[in-house]
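Novice: sequence? don't have it. structure:
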């Protein structure tokens, strides 16, 4: 009797051990309810569920499935004894039911065990395309290729000539400039007077100036220069000044003082330009060299002395000067009014006292000299102010045949007046600026028209204007 009672118990223990050995580890309820979980390979009819599942299998799904299968068996076992055949049959039926019931649980558990800590992302190249069926291919970035070793050897040197005149002389010392150009040195001083409001410039001396051959090859027979210093404030050459001419020397001593009336703030924005010029009474003056001093780089109030090496000038010859004129024609009165306002930067004609300039204006109709008038003489200056007006009678029908000849002379008491420069405005103008001024006069009658004009040499005026040949 005892053996018959222990037999079903042994069979139950062996069944449990067999089920534990054959059970998957992925099933979380196997160790507790192995007699209810019978291992069986997954059938082909089961569908694999894919997608982003939560980190753990929902507890309600597992608990609900377990309660439906296990709780009825436990309740019946507690109520009354069940025959062995009934238990085995029930176990088969429950096993078949659990196979289908826990199929989803096993799939979820196996996926949960294999699920990584972070969602899987399919790493593929991202493609951008426009709104349309046709995709736009994005080209990858390309690294710049390094040039070959012979790349710079292919440059043609003749296309990139070196110009010594364009060298940055600011990077050179005075000794290097003097060694390179050998034009000499200039000694001068600057100081600003705050009480009187003017800039004082003192030109002291020059040393080892270049001979006349360095700037004019036509003066090979002259061993010495006749130097003088011409100074102005850039950029508009305001209030130019110049020293007297020192005869036949390469080491002149000037010892002259000059003042420029301008506010202190304006003086700091200026550049002092000093040009050493070789005087020649019978030809155009030649520039030996120049020095430029930026006034914002020095202490103007304290002042200072400077020895500066001369550098070549962009223009080898001194300009003859400029003349400011105003023209106005009154057709009702038949009068042509001419205002000679001022001149600046005139060529110096006197070696001792500078220049005493005056302007002669002559009316030429066709090729005939009709009238001559002249301004007063300004003593000892190269920037004279005239503000003098002249009127010529010109009928309206003769206006297109009229030429005005303006000639600047330097007064000389010992000999004839020294020629400085000339321009012609009218029918036989000496250049485009003069022609433009005359056209503005014809189109805007009864209105004064002002314009600056650069003076020209006598030979140039005679070559381009027949009216210049009719005057003296």
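Specialist: Nice, I can see it. A quick note: this is a predicted structure, and the numbers were derived from the prediction, not measured.
Novice: going forward, measure contacts between C-alpha atoms and count neighbours the same way
Specialist: Fine.
Novice: let me see the ranges of the helices in the protein.
Specialist: Counting by DSSP state H, the chain has helices at residues 2-22, 59-79, 84-101, 103-114, 174-181, 264-268, 432-443, 458-464, 466-469.
Novice: go through the third one and flag the buried ones.
Specialist: Translated: helix 84-101. 91, 94-95, 98-99, 101 (16 or more other CA atoms under 10 Å).
Novice: now for that helix, which elements pack on it?
Specialist: helix 59-79 (3 or more CA pairs under 8 Å, 6 or more residues apart in numbering; DSSP states H and E).
Novice: okay, the angle between the helix it packs on and helix 103-114?
Specialist: Calculated by axes from the mean of the first three to the mean of the last three CA atoms, to 10 degrees, helix 59-79 forms an angle of 130 degrees with helix 103-114.
Novice: quick one, helix 59-79 and helix 84-101 angle?
Specialist: Going by the same axes, to 10 degrees, helix 59-79 makes 170 degrees with helix 84-101.
Novice: deepest of the helices of the chain, which one?
Specialist: Comparing these by mean neighbour count (mean count of other CA atoms under 10 Å), helix 466-469 ranks first with a mean of 22.
Novice: second one coming, line it up with the first:
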């Protein structure tokens, strides 16, 4: 009875062996077709991926820098737009620094006239073209008393930017020696400031005694400057007047055109240079300062400031210690500055001498030298490169 019950639940499919094998072959065939389709799709994907990578590689090779060596550092490629911006900024910085150094060299080399002190050069923009205006003044020389009387009357037709002008007067005496271009400053004065006026009227009078000097060695220098309470006074223009042709006991009035600033050598500074190729540094030594002043030396201190401009940047300046001012002031101090390649690096060294007072400082003069061949170098840089690791000293004129 149990056997009949269990056998009644069995399902028997009446399929022949031929049909079973046919279904098996069909299943294998479908599997093979699916496998072929999968392989074909994989081949297409691989081919497409390879083409995309080739295009990307070409694009990157054209627009990117894959790896750029800079010293010992490998800089990865950046986006093209960022690279363009960075290159433009770098080029602009290089051009600005080169223009600044060229302007400094133009102002501080002893060739043609037209120069400024470092303070004036840095603070001023590009020099103005056209007329700088005129200055009216009168002179009277009392031959018996050997006194010169100066009256600064007014300035007229100053440039548009010349607000708050004033006049600085210097009495210069040339050193009476053969082949000497040195000058000493005997006296200095300043007029009052003409507030908000391009045609200021001064009518300021000054006088000084010239008993100890020959009149043919004396000249007057009038500098018209723009007053700036919070920054440096910038130069508008200047004019000069030699006193050798001045008639005695007769007041003469003048109206002179203003020109670019001229420079005067007022002394010399003994500078030493030493190249240290292993440490990639240069040693600048300020040894002595010699003034051409013929007046009595006042009780004051002087110090030297050294500025180094190399290629794209200005290095941090260094200062000497204070020294008592005399006709020959001895410093004997050296200063180190970084200079990787002295022959290829565009370098400008500026040495400024300042006189220190309780209420401020005053520029005495400046000397400049660089590794390009100019008249101001006198072969100093070349001598340094011929004597590596050995200091080479040479006198350089100080200009004001």
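Specialist: Structure's in. What do you need? Keep in mind that what you see is a predicted model, and the values were worked out from it rather than measured.
Novice: could I get the TM-score for this pair?
Specialist: Here the superposed chains carry a TM-score of 0.43, computed using TM-score structural alignment, normalised by the length of the second structure; 238 aligned residues with a CA RMSD of 5.1 Å.
Novice: using JSON lines, lay out the buried residues of helix 84-101 of the first structure together with distance to residue 277 of the first structure.
Specialist: Below are the buried residues of helix 84-101 of the first structure laid out as JSON lines (distance: CA to CA, whole Å):
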{"residue": "91", "distance to residue 277 of the first structure": "129"}
{"residue": "94", "distance to residue 277 of the first structure": "126"}
{"residue": "95", "distance to residue 277 of the first structure": "124"}
{"residue": "98", "distance to residue 277 of the first structure": "120"}
{"residue": "99", "distance to residue 277 of the first structure": "119"}
{"residue": "101", "distance to residue 277 of the first structure": "117"}
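Novice: pick out the most distant pair among those.
Specialist: Greatest spatial distance among the buried residues of helix 84-101 of the first structure (CA to CA): 91 and 101, at 14.4 Å.
Novice: could you find the closest non-adjacent residue to residue 227 of the first structure?
Specialist: Spatially, and ignoring its direct neighbours in sequence, residue 227 of the first structure is nearest to residue 278 (4.5 Å; CA to CA, 6 or more residues apart in numbering).
Novice: neighbours around the one you found, how many?
Specialist: 29 (other CA atoms under 10 Å).
Novice: does it touch residue 290 like I think?
Specialist: No. Residue 278 of the first structure is beyond contact range of residue 290, at 11.9 Å (criterion: CA atoms under 8 Å).
Novice: out of the helices of the first structure, which is closest to residue 418 of the first structure?
Specialist: helix 458-464 (11.7 Å).
Novice: what packs against that closest one?
Specialist: Contacts defined by 3+ CA pairs under 8 Å, 6+ apart place helix 458-464 of the first structure against strand 418-426, helix 466-469.
Novice: just send these back as JSON lines, with distance to residue 241 of the first structure too.
Specialist: Output for these, formatted as JSON lines (distance: least, CA to CA, whole Å):
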{"stretch": "strand 418-426", "distance to residue 241 of the first structure": "17"}
{"stretch": "helix 466-469", "distance to residue 241 of the first structure": "30"}
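Novice: for stretch 227-237 of the first structure, list every residue counted as buried.
Specialist: 227-234, 237.
Novice: of all the helices and strands packed on helix 458-464 of the first structure, which lies closest to residue 79 of the first structure?
Specialist: Once these are compared by CA to CA, strand 418-426 is nearest, at 139.0 Å.
Novice: relative to helix 432-443, how tilted is the closest one?
Specialist: Going by the same axes, to 10 degrees, strand 418-426 of the first structure makes 40 degrees with helix 432-443.
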